[in-house]
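>>> okay, structure incoming, though there's no sequence with it:
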């Protein structure tokens, strides 16, 4: 999958952008505040329907405008181009289109444009909440297990109803029973989806981690969200009184986590900031490799301010892996020559350069 056209209108300071990216490497340079990251943000909006910088939609819309639009053409496996787009208004209305037709949710966009982001927020993978790591593993599960997303939506609905019942002063067991039964079935289904994806991910990650970090004792483990020695139906039954007391379901797939340790201690508490960055890069590259291995497709990588996040040696290592994967890449940075330097020893790749200034994006000479 590659993005071979990107049109942006009224997104942050980008008034009107229409570019034809390279299917390989795109280097986007310009001063801080010029709009570089907003270009990556536009690609992410096309892929997920949301920004990686803000959960609010109003800051995304250019000053004095009522909406923003991002449109793209995605080259798919058979060589055809699929147009996809998103429009978001200041009132919060979101419209998603694929092939000229409205689609119900951003998930329909995600199926066409699988995107990986590496930026300063990426390091929350180690130090953030379990939700951040669940989202990380669920990205892979969503793209390789077609039954996952319907099950995930169903379990959100099920938990909402069960938690509502738990907050009642008196619970009718006959009213709770069907929700418990459905919750058990969905939880076990989601667990199996995650477990299989984690197994394949773990194999690739182990090899990449050795090259990226040179650390001994790195261990990746998957916690399913409840006691590994008990089945979920037993856990639900045993925790009913406590669940009712606090008003929500404590255990289940919604509590799953990806645990990353170094010699038995949490990586976020043990590693230096630089080591954490390398470990997260290994996680992100491994995810793209596994996705490609399972599906035969390639994800698009968005790397924001690469020179600020990694030193020259480790930039070269990341670039080497991106080149080996043969994936489409968008990388931002302030200095054109610094960005370009990491690719000069790869004659098979000719990056496209884009200069961003005051919200305008123009292709620059190589």
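On my side now, so go ahead. Please read all numbers here as calculations on a predicted model, not as lab measurements.

>>> every contact and neighbour count from this point should use C-alpha atoms.
OK.

>>> break down this structure into its helices, ranges please.
36-48, 107-110, 124-127, 130-144, 148-166, 173-213, 232-238, 240-246, 267-270, 273-295, 306-309, 312-325, 336-341 (DSSP state H).

>>> output the contacting helices and strands for the fourth one.
Helices and strands touching helix 130-144, as assessed by 3 or more CA pairs under 8 Å, 6 or more residues apart in numbering; DSSP states H and E, comprise helix 124-127, helix 148-166, helix 173-213, strand 257-262, helix 273-295.

>>> now residue 106. Nearest residue, chain neighbours left out?
residue 49 (5.0 Å; CA to CA, 6 or more residues apart in numbering).

>>> wait, that neighbour sits on residue 86?
Yes: if you go by CA atoms under 8 Å, residue 49 and residue 86 touch, sitting 7.0 Å apart.

>>> identify the contacts common to those two.
Each of residue 96 lies in contact with both residue 49 and residue 86 under the rule CA atoms under 8 Å, 6 or more residues apart in numbering.

>>> can I get the helices and strands packed on helix 130-144 in TSV with mean neighbour count and distance to residue 332?
Compiled in TSV, the helices and strands packed on helix 130-144 are given as follows (neighbours: other CA atoms under 10 Å; distance: least, CA to CA, whole Å):
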stretch	mean neighbour count	distance to residue 332
helix 124-127	19	20
helix 148-166	17	32
helix 173-213	17	21
strand 257-262	19	28
helix 273-295	20	16
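
>>> same list, the ones you listed, but as CSV with distance to residue 21 please.
Shown next, in CSV, are these (distance: least, CA to CA, whole Å):
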stretch, distance to residue 21
helix 124-127, 29
helix 148-166, 30
helix 173-213, 28
strand 257-262, 34
helix 273-295, 20
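
>>> what's the closest of those to residue 134?
Nearest to residue 134, of all these, is strand 257-262, at 5.7 Å by CA to CA.

>>> please report how far the residue lying closest to residue 81 once chain neighbours are set aside lies from residue 328.
Leaving out its chain neighbours, the residue that sits closest to residue 81 by CA to CA, 6+ apart is residue 75, at 4.5 Å. Distance of residue 75 to residue 328, computed by CA to CA, to the nearest Å: 11 Å.

>>> for the two, list the residues in contact with both.
2, 3.

>>> of those two, which one has the most company?
Neighbours were counted for residue 75 and for residue 328 using other CA atoms under 10 Å; residue 328 has more, 23 against 19.

>>> so that one sits right up against residue 288, yeah?
No: the criterion here is CA under 8 Å, and residue 328 misses it with residue 288 at 11.4 Å.

>>> put this beside the first:
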């Protein structure tokens, strides 16, 4: 299991909490505002040095403290020994990440602790901006191909430089061609990996959605961010005047998107609210299943207030999917009875209660 023990300090109203979680299902219940979601934020912080609820560290760190810290014993691979992992972030911006006594980069940390978050904002995956869907795609590509992170970093560097030149208003043609050549090279490689990933994801998504939402045809289509009928270097040349006017690059993988179609129409406009929730759930479950198949190790699912997001029937189906996998899951709810009677007797389920930031075992 990925997390064998967990120690969270100074995250929101959680001053000091220790947790020995189940390797499979962990149910955390308590009243609204008790600190349930803060515990999930602590695990997310451990894997990515940030919260999934805010980008401002000052909102995450407990009032009156100058830093937050999460420490854990983490088993990176099945059968491997558990090793210490610690993440500290201070209000002044300093971030420290240590694994097995060594400092590691954020990309190494993300690979070590693959996290899937499902909360009320996750359902913006259909209705939100393309950037949200790009993040979904790139999470999968990052964990399926080790070369992607370097391509992504290289492309961001080139895009930033090209946009900087565009904002100046005048670009030396020779200099622009050099940057455009790099831009196209990175764009083509990134796009190929993204396309390959979506094709790998489709069978898992279709199988999962078939069980959650039978009778509704939903199709995934990848949009690379430009019209592939025309070479990208030609599009950059033809769009230069527009790009200069706007001050940024209009075509390229920075505009990629995942198009989700239901019966030939935009799923966000075609489906009911309940159906959208099931489509997003299927996307997240399929991504975890594909991760396991490609990496031979599970994810960690952080699921905030699951019963409020799905009706009773589909909540049960969702939990059955989780039960069939090897993922370690942390699920919050207000009423623990909503998740009773779902799990098989042999499933390792631990229950915890949170009151005013303090944790107790509820078994």
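Cool, the structure landed. What you see is a predicted model; the values in this text were computed from it and never measured.

>>> tell me, how many residues neighbour the residue nearest to residue 106 of the first structure?
So residue 49 of the first structure, with other CA under 10 Å, has 24 neighbours.

>>> residue 41 of the first structure now?
Neighbour number of residue 41 of the first structure under other CA under 10 Å is 24.

>>> how about it, what does it touch?
51, 52, 53.

>>> output the residues you listed in a markdown table; the columns should cover distance to residue 154 of the first structure.
A markdown table is the format used below for these (distance: CA to CA, whole Å):
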| residue | distance to residue 154 of the first structure |
| --- | --- |
| 51 | 25 |
| 52 | 25 |
| 53 | 28 |
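
>>> so which of those hold up in the second structure?
Retained in the second structure (both residues aligned by TM-score structural alignment, their matches' CA atoms under 8 Å) from the contacts of residue 41 of the first structure: 51, 52, 53.

>>> my guess is residue 283 of the second structure contacts residue 205. True?
Yes: here residue 283 of the second structure reaches residue 205: they are 5.8 Å apart, a contact under CA under 8 Å.

>>> what sits against the closest residue to residue 297 of the first structure other than its chain neighbours?
Leaving aside its sequence neighbours, residue 297 of the first structure sits nearest to residue 1 (CA to CA, 6+ apart; 6.4 Å). Applying CA under 8 Å, 6+ apart to residue 1 of the first structure gives the contacts 74, 75, 76, 77, 112, 113, 114, 297, 298, 299, 300.

>>> ok, 10 Å please
23, 74-77, 79, 81, 112-115, 297-300, 327-328 (CA atoms under 10 Å, 6 or more residues apart in numbering).

>>> ok, now residue 82 of the first structure?
Residue 82 of the first structure neighbours (CA under 10 Å, 6+ apart): 3, 72, 73, 74, 75, 76, 98, 99, 100, 112.

>>> return the member of those nearest to residue 262 of the first structure.
Distances from residue 262 of the first structure to the contacts of residue 82 of the first structure, taken by CA to CA, are shortest for residue 112, at 36.3 Å.

>>> what about that closest one, neighbour count?
23.

>>> any idea how far residue 261 of the second structure is from the corresponding residue of the second structure for it?
Residue 112 of the first structure maps onto residue 112 in the second structure, with residues paired by TM-score structural alignment. Using CA to CA, residue 112 of the second structure is found at 33 Å from residue 261 of the second structure.

>>> likewise for residue 277 of the second structure?
Counting by CA to CA - residue 277 of the second structure and residue 261 of the second structure are separated by 14 Å.

>>> try residue 170 of the second structure
Residue 170 of the second structure is 41 Å from residue 261 of the second structure, by CA to CA.

>>> what do you get for residue 247 of the second structure?
The value you get for residue 247 of the second structure to residue 261 of the second structure, if CA to CA is used, is 32 Å.

>>> which one of the contacts of residue 82 of the first structure is nearest to residue 338 of the first structure?
Distance to residue 338 of the first structure, by CA to CA, is smallest for residue 3 among the contacts of residue 82 of the first structure, at 24.4 Å.

>>> so residue 273 of the first structure sits against residue 123, correct?
Yes: with contacts counted by CA atoms under 10 Å, residue 273 of the first structure reaches residue 123, the gap being 9.0 Å.

>>> now the common contact residues for those two.
residue 279.

>>> tell me who's in contact with residue 141 of the first structure.
By CA under 10 Å, 6+ apart, the neighbours of residue 141 of the first structure are 135, 147, 148, 149, 190, 193, 194, 195, 196, 197, 198, 291.

>>> adding distance to residue 62 of the first structure as columns, could you present those in CSV?
Below are the contacts of residue 141 of the first structure laid out as CSV (distance: CA to CA, whole Å):
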residue, distance to residue 62 of the first structure
135, 29
147, 38
148, 36
149, 33
190, 40
193, 40
194, 39
195, 43
196, 43
197, 40
198, 40
291, 35
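
>>> now the second structure: which of the contacts of residue 82 of the first structure match?
By both residues aligned by TM-score structural alignment, their matches' CA atoms under 10 Å, the contacts of residue 82 of the first structure still in contact after alignment to the second structure are 3, 72, 73, 74, 75, 76, 98, 99, 100.

>>> now the fourth one. Nearest residue, chain neighbours left out?
The one in question is residue 74 of the first structure. residue 3 (4.6 Å).

>>> check contacts around that neighbour.
20-24, 43, 72-76, 81-83, 112-113, 300, 328-329.

>>> weed out the non-buried ones from those.
The neighbour-count test (16 or more other CA atoms under 10 Å) marks 21-24, 43, 72-75, 81, 83, 112-113, 300, 328-329 as buried among those.

>>> what about the closest residue to residue 21 of the first structure other than its chain neighbours, distance to residue 359 of the first structure?
Once flanking residues are discounted, residue 21 of the first structure sits nearest to residue 4: 5.4 Å by CA to CA, 6+ apart. Residue 4 of the first structure is 21 Å from residue 359 of the first structure, where distance means CA to CA.

>>> of the two, who's got more company?
residue 359 (20 against 16).

>>> show me what the more buried one lines up with in the second structure.
Using TM-score structural alignment, residue 359 of the first structure lines up with residue 357 in the second structure.

>>> neighbours of the closest residue to its match other than its chain neighbours, how many?
Once flanking residues are discounted, residue 357 of the second structure sits nearest to residue 14: 4.4 Å by CA to CA, 6+ apart. Neighbourhood size, residue 14 of the second structure [other CA under 10 Å]: 23.

>>> list the contacts of the nearest residue to residue 359 of the second structure once chain neighbours are set aside.
Of all residues not flanking residue 359 of the second structure in the chain, residue 353 sits nearest, at 5.7 Å (CA to CA, 6+ apart). Residues near residue 353 of the second structure by CA under 10 Å, 6+ apart: 27-31, 34-36, 332-334, 336, 359-363.
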